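Novice: Sharing a sequence plus its predicted fold:
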Amino acid sequence: MKTHRLRDLLIWQKSMISVKDIYYLTENISSTEKYGLISQIRRCAVSIPSNIAEEAGRNNPKEFYQFLGIANGSSYELETQLLLLVELDFKSEKEILPLLNVLMEIQKMIYKFKINLMKG
């Protein structure tokens, strides 16, 4: 199994961009939420590229597969939290839709990457 050059992984690149977008989206939300939902949203966003990075350089496809699963779980958690921003009237659907679309893309990429890892 080959190692993966982290910065060449499109899935990592996209998830890094989404982290910046999440930070921009949440920067103007009420300071009372700073340590609640906003903190959780940011941690989930950072978790996606971080988990991809954690195993990208190793030669163990089973471990990489597992960390991709963790990244995928974080992406679904983040999706839920973005929807909560709308439910709680912190953001509009229009504001979060681009991020939801990118998350869906990342989720599909993770799925395909996991399949390719197991094929060898």
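Specialist: That came in fine, so what should we check first? Residues are numbered from 1 along each chain as shown.
Novice: C-alpha only now, for contacts and for neighbours.
Specialist: OK.
Novice: how much space between residue 82 and residue 70?
Specialist: Separation of residue 82 from residue 70 (Cα to Cα, to the nearest Å): 18 Å.
Novice: more neighbours, the two?
Specialist: residue 82 (26 against 15; other Cα atoms under 10 Å).
Novice: Please tell me how far the more buried one sits from residue 106.
Specialist: On the measure of Cα to Cα, residue 82 and residue 106 end up 15 Å apart.
Novice: Please apply the same query to residue 46.
Specialist: As judged by Cα to Cα, residue 46 and residue 106 stand 13 Å apart.
Novice: what's the closest non-adjacent residue to the residue nearest to the spatial centre of the chain?
Specialist: The residue lying closest to the centre of the chain (Cα atoms, centre = their mean) is residue 48, at 3.7 Å. The shortest distance from residue 48 to any non-neighbouring residue, by Cα to Cα, 6 or more residues apart in numbering, is to residue 71 (4.4 Å).
Novice: Could I get the contacting residues of the one you found?
Specialist: Contacts for residue 71 (Cα atoms under 8 Å, 6 or more residues apart in numbering) come out as 47-52.
Novice: One more to weigh against that first structure:
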Amino acid sequence: MKFKFEDLIIWQKAMDIGEDMNTLSRSFPKRELYNLSSQLRRASDSIALNISEGSILQSGAEYRKFLGYAIRSNAEVVTCLHKSKRRNYISEDDFLKYYKNCFDLMNMTIAFRNRIKI
């Protein structure tokens, strides 16, 4: 038994990004605990949450809306990564690795959303 969204590559990649951001945020200064660290974790978790929520008992239009939320959460993660780099919490190499993962997921999610009929 499993839910249909568990087979989606975009959901699997979103789950990976959520775990990566959770691990990454642990290295941030304590003063960021309720600011950037929390925002990064919540935004990254929101990607997979919206992909899964939209896939269950939704019309095509509703599913597309939830995928739009996932796309916007992904953009929020990218902004948090930029903030993290500017504040010297992450290296350029880590930034580029996570940025690429987000960029790839964004494009995959947009392509997937475009295939859903309204």
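Specialist: Noted; the coordinates are in hand. The shown structure was predicted, so the numbers you read here are calculated from the model rather than taken from an experiment.
Novice: And the TM-score between them?
Specialist: Once superposed, chain against chain, the TM-score is 0.93 (TM-score structural alignment, normalised by the length of the second structure); 116 aligned residues with a Cα RMSD of 1.3 Å.
Novice: just to confirm, which helix or strand has the residue nearest to residue 48 of the first structure in it?
Specialist: helix 61-87 (DSSP states H and E).
Novice: and if you look at residue 98 of the second structure?
Specialist: Applying DSSP H and E, one finds residue 98 of the second structure within helix 92-115.
Novice: tell me, that helix lands on which residues of the first structure?
Specialist: Using TM-score structural alignment, the residues of the first structure aligned to helix 92-115 of the second structure are 93-116.
Novice: Can you provide the mean distance from that stretch to its aligned counterpart in the second structure?
Specialist: Average distance, stretch 93-116 of the first structure versus aligned residues of the second structure after superposition (mean Cα distance after the TM-score superposition for the first structure): 0.9 Å.
Novice: which parts of that stretch are buried?
Specialist: Going by neighbour count (16 or more other Cα atoms under 10 Å), the buried part of stretch 93-116 of the first structure is 96, 99-100, 103, 106-107, 109-110, 113-114.
Novice: One more: stretch 8-24 of the second structure?
Specialist: 10-11, 13-18, 21-22, 24.
Novice: Then stretch 68-76 of the first structure?
Specialist: Quick answer for stretch 68-76 of the first structure (16+ other Cα under 10 Å): 68-69, 71-76.
Novice: next one: it to chain centre, how far?
Specialist: 7 Å (Cα atoms, centre = their mean, to the nearest Å).
Novice: Same question for stretch 21-36 of the first structure.
Specialist: On Cα atoms, centre = their mean, the centre of stretch 21-36 of the first structure falls 17 Å from that of its chain.
Novice: Report how far apart the opening and closing residues of it are.
Specialist: With Cα to Cα as the measure, stretch 21-36 of the first structure spans 19 Å from end to end.
Novice: got the contact list for that stretch?
Specialist: 38-39, 41-42, 45, 90, 95, 99.
Novice: Also stretch 11-20 of the first structure?
Specialist: Residues contacting stretch 11-20 of the first structure (Cα under 8 Å, 6+ apart): 6-7, 42, 45-46, 48-49, 52-53, 99, 102-103, 106, 109-110.
Novice: of all these, which two lie farthest apart?
Specialist: Across these, the longest distance by Cα to Cα is 22.3 Å; it joins 6 and 99.
Novice: so how much does the helix or strand containing residue 20 of the first structure differ from the second structure once superposed?
Specialist: Here residue 20 of the first structure sits within helix 10-26, counting by DSSP H and E. Average distance, helix 10-26 of the first structure versus aligned residues of the second structure after superposition (mean Cα distance after the TM-score superposition for the first structure): 0.6 Å.
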